[in-house]
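**Q** I'll drop the sequence and a predicted model, then ask my questions.
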Amino acid sequence: MIKKLLLVAFVLFGSSLMMAQTTISGTVNDASLGGPLPGANIKVSRKAVGTTTDFDGKFTLTVTDTPPFTLEISSLGYGTKTVEITKNNQVVTVDLTENATSLDEVVVSASRTPERVMESPVTIERFDSRAIKNSSSPSFYDALENLKGVDINSSGLTFKSVNTRGFASFANERFVQLVDGMDNSSPALNFALGNLLGMSELDVKSVEILPGAASALYGANAFNGIMLMRSKSPFDDQGISAVVKTGITSQQAAGDNGFVDTSVRMAYVFDDYFAAKATLSYLEGEEWHATDYRNTTGVGGTYAPGTRDTRLDYDGVNVYGDEAVIDLKTVVDGLVSNGSLPTSALGVVPNVRVSRDGYNEVDLMSNEAKSLKFGAALHYRPLGNDRVEIIWNSKFGRGNTIYQGQNRYNIANFFMEQHKLEVRGKNFFVRGYYTGEDAGDSYDTRFLGLNLNNQWVRNPVTNQIVAPQDANNTWFARYVLGYFNAATQGGLTDSQAHVAARNFANVGRLVPGTPEFQAAFDKVTNDPDLLTGSKFRDNTNLYHVDANLNLRDYIDWAEVQFGGSYRRFKLNSFGTIYTDGTGPIRYSEYGLYTQLQKKMMEDRLKFTGSVRYDKAQNFDGNFSPRVSLAYAAGETKNHNFRASFQTGFRNPTTQDQYIGLATGAGVLIGTAEDNLDRYTSLPQSVSTAGQGLSGLGATTTFTGRDAFTRAFSATSLATYGAAVAQAIAGGTNPQQAALANAGLLQKSDFDLVKPEKVTSFEVGYRSAIPTGDTKIGIDFSAYYNDYQDFIAIKNIAVPLYGGFNADGTPNALAVAAVGNGDYTGVGFRTNSKADVSSYGVGLGINTKIFKGYNLGFNYTWSRFSFDQASDPDFEPSFNTPEHKIKLQFGHSNLFENFGFNINARWQNSFLWQSSFLEGTVDARTVLDAQVNYRIPSLKSVIKVGGANLTGEEYLSAPGVGAIGSQYFISWTINN
């Protein structure tokens, strides 16, 4: 028996030795520069077997195939060549020609089929792994800002929001980010947290950005643009590569702080059937400190006169807890009525507004930027070639960042995971994926400041710490007592009396850096009840399935595609974001689309027509058509003219429908029908006068339905307040002034939220014009967008008592509520009646000069318009500069193994509108640069660079940390 087994083993071993093996060796050169081309891909046609050239452009490949067979030689940015292998030990030399311009690059996102940028029916921007190597930015994600028409708004060092064509915010719900086909958005927040759960720099194959509406192919939320990031396949890019990047961030507020950003990628092909890869990335650094201490008019307001030292009712931009404010008259009346102060106090204590002292953001934020990402993928080809491939992909991300929405949020130990199963072939794909998240230790800094202030206030008589719910009233009572005592002692000015009052009220105040402060900090940040805490909880899940089929192998007269998608949310924020305090909210939507593409007139004219139907659970279905024509003129078809018409729409997000979020100065309420009845506010304080008029206690609540049916418009409230103040200044009795101007108060009028729509027109021209040994690439586009039912936040004011008469006028009790300050600001997600449009142009020019120097220029002009009179409370939040100019200059091989690149960006000032703060963002010029040196013997590249080298700090938006300079050195191995 043993002899038989040995015989079988010998036969099998011998057979393997006798199996045909073919060895090919050779060199791949750059046809333009004449030198070796490292990193070029060499593979057997239609198989996974292959290798890459070393730093000297050389390769050796041994395969089991018997000649003849075909080799494919390719490299990013170069044309592909094929070589016929006819014998063993064949030596080949191949010269790859660099694409003359970026217009020769191949993209797939514009039409869901491969085509050159030159032939794309719509505007598209592309960024690939070769561009990453030449980038002067600290990360590939930062480098996207150098693309034409692309804006990046930075809420922090690690949270960056990509946007195109205006209407930007950090919560950019109109722009979609897909990574290998998976939506990279947080399921609860409805937008992507930058690259927190994105891609490792080593694994990026390409990034394609479609500015403008893309709903016809990509669904409801691809309303203002879409970015598709594709990773490298382990079948095509094998081996182990790594990058270590370190340096400093330099900011006046934070000083100089070190950072490290490192990644490793491992990919291995086991045989023609099976390959796998894994990536691991880690980043750690210091966030840009937010230290804007200018005074504001409140949450969502504007900058106001005065400073912390000159205003009694100071509300600093990056200060939290000082939102607690009151008219001292209300406090004095209460203290006199309960006998704590004599009646004479009514004439001593002035009727002024006073706010509590808050805490600076730098004392409430960890300011620790951190990101840990791991990804793994298994690729299986059941036929042993690329005809069919099955992919399992899992990604995990955990990190810290800062998000600015209605408030500033410290995102700490935020965790997000995605798992995808995909079957794809030459002409189809079917995939399904799951996204889950956990908010970790994240918290709201405004509620942290407010509730920290409620932890230490002492009773003026017993000197004991009062209950948190009594802290504000007690602090203001202490303030009034302190002022009265100081003012009646004599010898003190009014200002000095106020200082004495504040000092008395602040006895026992928690001091940052002390153990007592830290204990209170930990207590509040671990408490999800916003009455006493600030913790942000979330375990929302997303389930998504989509598919596509291209019939090009079955229909020869045109290229026809079909596809569809289904998505289901399970909202589970435990009542901290959504009105899901009693259990998860489930919500679903689906879509179907088709596209026809036809070439005519000797392939000079290309027609593309698409249409998509989408249906969401709470809304009627919508059709999104797109029609485009592209014509290639010129003898070599190097002049491409295009025109397109398309419509897009955006379903209201889950936040638009189901949010129920307290902000510290009001609330945000979604306007899905069932959400109005599910929402109940936190207890709202009622003034002493209001209690006497309405019969209410010290606090009351209201529902979403109350806010929807009995509220004042914010504009009319402001108009009324100004008129009353003017009348009082003219000598009118306050009560009479209030009644006389009551007619100015108008009932808010708006509908439940519904989908918004855009109609988009675009024309463009692309050309590759020969100039001697090179070409000049020109890419021009112009667009006009017309929006209907634009989704926005409608600001209203809900009186805590009173209501409206049958004719829509407020009753006396509601007017009194306004006079007593007994109302709450509410932001409703609804549709604007304003006529909104946007339009702009983009121009990109790139070429090579002086035998190899890359020179690029692009300009973007963006404008919008709307009829403010049609909706006075509407804020469009265009948040985009009118003019942007970007320049690039560099050489990848200036001399042997040495390259450099320089990027410069300029933009003019513009108005930023948001629910956090409104203000002007100043014009800025930013300069980035890098030099790199290749070390072939170590398969390495050393890069030294810096971002914002001028050192002129700038704000991406009001309220964020000023962006300083970042200097880095990186060592990349085998990439």
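**A** Perfect, thanks for sending it.

**Q** okay, CA-based contacts and neighbour counts for the rest of this
**A** OK.

**Q** Can you tell me which helices and strands the helix or strand encompassing residue 208 packs against?
**A** Element membership for residue 208, per DSSP states H and E: strand 204-211. Applying 3 or more Cα pairs under 8 Å, 6 or more residues apart in numbering; DSSP states H and E, one finds that strand 204-211 contacts strand 125-128, helix 129-134, strand 225-231.

**Q** I'd guessed residue 411 sits against residue 398; true?
**A** No: contact criterion Cα atoms under 8 Å: residue 411 and residue 398 do not qualify, at 10.2 Å.

**Q** let's bring in a second model and compare:
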Amino acid sequence: MKKTFTILVVGMLFVCFRSYSQSAVSGSVMDIESGDPLIGATAMLSGTSKGATTDASGKFTIQGVEDGSYTLTITYVGYAEFSKKITVSGADLSLGNLSLEEAIFAFDQVVVSGTRQAEKVTETPATIEIISAKDLEELPSFNPGELLARVKGVDFVRAGVVGTGINIRGFNSNFNSKNLQVNDGRFATLIATGLPMGPLTTQVKEDVERVEVILGPNAALYGPNAHNGLVHTITKDPRSSQGTTVAVGAGNQSMFTARFRHAQVVNDVLSFKVSGEYTRAEEFDFADSVYIDRDGDGVKEGYEEYKLDNSIEFLRGEAAAYISLPNASDIIISAGGSNSTYLSPTNVGRNQIKDWKIGYIHARYTSNRFFAQVYNTTSYTDGTYAIDQRTKNYYAFIDAGMSEAEAEQQSLDKAYGAPFDDESKRLNAEVQYHEKFGSTGVVVGAQYQRDNANSKGTYLLDNDGNDPIIVNQLGVYGQIEQELGEAFKLTAAFRGDNHEIYGFNFIPKGGIVYSTDKGAVRLTYGKGIAAPTIINMYGNLFNGLILGNAEGFTLTDGSKVEKQKVEKIQSFEIGYKGEVVPRKLFLDANAYYNISEDFLSPVTVVGVATERGDEPMSEVQSGYGAYGGLVATYVNFGKVNTYGFDLGTNVYFNDQFNWTFNYSFFDYSYDEDNLEENDFNGDGVVNKLDVLVNAPKHKFGTGLYYRGKKLFSNIYVRWVQEYDYFSSYQIAAKTQDLTWRGTPVVENARSTDSWNYGPLGGFVNVDLGLGYKINSVFTVSGQVTNLFDAEFREFTAAPFTGRLYSLELKAKLPAIGK
């Protein structure tokens, strides 16, 4: 009996052990072409919270796996998702080398910007467009921003030779801070103005892995200024992109560019990369007239911009060290800087950007569950100025009897409003925890931002730089993803944001995605806010004629101009991404409806003020003797509904040929009887001059691409319907029975302080690219923008776009020992 009992106990223990034994699943993830390890790829077992991230050698190990059958899924940004059926049965399972291939088909791509976690593009609860590594590699230009012209749903504008800008879903202006620019998770916006850095960026094209563009608000995860959209640029990991790349290019407008990137794995712990660029060119010939009343009789005459400098010059570079730690965690330390000179359009003419320096230092920690980062951004210039104001200053001093030399020198004295000096900095910090519990994924995090803006008394109320403007913000965010079976995924996100000036705001977002083998349908709701920038709050332009509105104003009749508050948008969207014909036809469509209110207005004259906040205007306004308290500022107004849809197709004829077609429709509506909220200019009528949507109703783009082993080429055609555009002093509109800033709207005529050349858009543009891979090292390529040299103007205070062409030679040298 005792022997029988012993056997029974041993047998039960054996059964229990077999039933609940836990094993490890391991493997190595490699690039299918190069054989390089893919560091940071995510391996997950379906139906569990078990997963791991690949280390510096591309290896992953998933511990504690119970016996059973699973689907192993591996995702890596820029690569097609990999799936494999596996069975675990009482022993560790080694899968050997698992090869991932770069995503060729739009259906296969993995993104990170929608939920800040890697996921298949069809399954993210947001409309995300991708500029891939292939797109970037085949662009013979130093400026990856040119590819944004080919992204559906984006209003792309070219403002000269190097100036490129975008807007998403309406409300564009020459001073647009509603689209957030992010580089490797780091906010890449100017500190005082909130504008995207654009040409001031420190990144070199050869180091860019991909660009993800989110259409619509994503403030719940990224903060207040991801209001209309977000552009996230992701750079290459040196551990999976070793080697040296050198590129030289030349083109018309005296363009020359030289760029390099080097990445190297030193050992199992340390890897690094460095990159640099020098580019120069000449802007298109164009003079933006400055209108001056020199005789004092109220009649303004046009003068060319004084001392216009058409030179363009960029010097930029970055360096980063990647330290690989145990358990697939990393410390990444990076730094970068740029020095830029070019012409930039503004609401009141053009700025002469002179030696504007941007710098940053950035430290990140990443692991399977934690992410943390801290970074400091600096901005410095002492040579940038407003050309319009400098021109007015010069002629005023000439009329006052000064010599030309004296007038030239005095025209740039900061007492007369032309210079834009900057010595600002910003500190950001973030910590995040993410985990998966069975079918539930959780992300929680907190962000801190401290702006320290210093204009040295040139355009802010900073007491000649003695009292920099300091503003603190703190945000906490969270997200829950719940899988419901194999088809449905629910996402709920929130952000609580506390702004030192504008208090607390709650920002929710939610979505549901239904996925099949062929694609996914998504329904989302999101809220976004746009907080006034520092220049909106504390601006001091043209000797106090324009003042920021962080305090509110009291007018001479005792009425109040309320201080600015945040602008709000609610967005409802339905979309589909998927294969109509397997591996041949890919469809991406979305429709949206937005409710926008409390617009942050452009600069507007509000009247004669006696006080700004509690301070008398005589103590705030440096030009009080001339203006007597007359002030222009920024206010909130209005409620507008916008709606539209975007349609995109990709047709893959074979592995070499594919054709794309994008179409976007956009429109808006508002209550014409709501004079209290919507009659911004106070003329007793609500019309488009109050709303200022500034976006085309229709636009499309289509391109044909060939990608062979040696030869690659593309031709892209873009059409934008003409549309009227009004932004502060700037106007581009057809003749109509309207009055803008006191002057009738007449095409090809002066409009108060600028020249109205007629509507923007209304053009067809054709771009052509061609390249040849001579061997494994050298590639030669070229492109022509505006192939037929059509004369059209994409932005105000900017030249007509002429034909641009460039040739480029690129050498890619493999890493030593490979």
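**A** On my side now, so go ahead. Fair warning: this is a prediction, and the values are worked out from it, not measured in the lab.

**Q** so after the strand holding residue 208 of structure 1, what's the next helix or strand?
**A** Heading C-terminal from strand 204-211 of structure 1 (DSSP H and E), you reach helix 215-218.

**Q** now that next one: which residue numbers in structure 2?
**A** Using TM-score structural alignment, helix 215-218 of structure 1 corresponds to residues 219-222 of structure 2.

**Q** Tell me which residue of structure 2 matches up with residue 16 of structure 1.
**A** Counting by TM-score structural alignment, residue 16 of structure 1 has no partner.

**Q** Shouldn't residue 16 of structure 1 be within a helix?
**A** Yes: counting by DSSP: H, G, I helix; E, B strand; the rest coil, residue 16 of structure 1 is found in a helix.

**Q** quick one: stretch 930-943 of structure 1 to chain centroid distance?
**A** Mean C-alpha position of stretch 930-943 of structure 1 versus that of the full chain (Cα atoms, centre = their mean, to the nearest Å) differs by 33 Å.

**Q** which SS class is residue 738 of structure 1?
**A** Put simply, residue 738 of structure 1 is helix when judged by three-state DSSP.

**Q** Grab the longest helix from structure 2 for me.
**A** When structure 2 is parsed with DSSP state H, its longest helix is helix 2-20.

**Q** Check which element follows it along the chain.
**A** Note on helix 2-20 of structure 2: by DSSP H and E, the next helix or strand toward the C-terminus is strand 22-31.

**Q** Now do the following helix or strand past that following strand: everything it contacts.
**A** Per DSSP H and E, the first helix or strand lying C-terminal to strand 22-31 of structure 2 is strand 42-45. Contacts to strand 42-45 of structure 2, defined as Cα atoms under 8 Å, 6 or more residues apart in numbering, come from residues 50-54, 60, 70-76, 118.

**Q** Would you mind listing which of the residues you listed are buried?
**A** The neighbour-count criterion (16 or more other Cα atoms under 10 Å) marks 50-54, 60, 70, 72-76, 118 among the contacts of strand 42-45 of structure 2 as buried.

**Q** would you list those residues in a markdown table and tack on distance to residue 713 of structure 2 and secondary structure?
**A** Putting these into a markdown table (distance: Cα to Cα, whole Å; DSSP: H, G, I helix; E, B strand; the rest coil) gives the following:
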| residue | distance to residue 713 of structure 2 | secondary structure |
| --- | --- | --- |
| 50 | 44 | coil |
| 51 | 41 | strand |
| 52 | 39 | strand |
| 53 | 37 | strand |
| 54 | 35 | coil |
| 60 | 38 | strand |
| 70 | 42 | strand |
| 72 | 37 | strand |
| 73 | 34 | strand |
| 74 | 32 | strand |
| 75 | 29 | strand |
| 76 | 27 | coil |
| 118 | 31 | coil |
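
**Q** What segments of structure 2 are helices?
**A** According to DSSP H, the helices that structure 2 contains are 2-20, 133-137, 219-222, 387-399, 404-410, 534-538, 617-620, 624-627, 675-678, 688-691.

**Q** Please convert these to TSV, extending it with distance to residue 252 of structure 2.
**A** Listed next are those as TSV, based on distance: least, Cα to Cα, whole Å:
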stretch	distance to residue 252 of structure 2
helix 2-20	71
helix 133-137	21
helix 219-222	39
helix 387-399	25
helix 404-410	32
helix 534-538	37
helix 617-620	48
helix 624-627	46
helix 675-678	47
helix 688-691	39
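
**Q** Between those, which one is closest to residue 202 of structure 2.
**A** Residue 202 of structure 2 sits nearest to helix 133-137 of all those, at 16.7 Å, using Cα to Cα.
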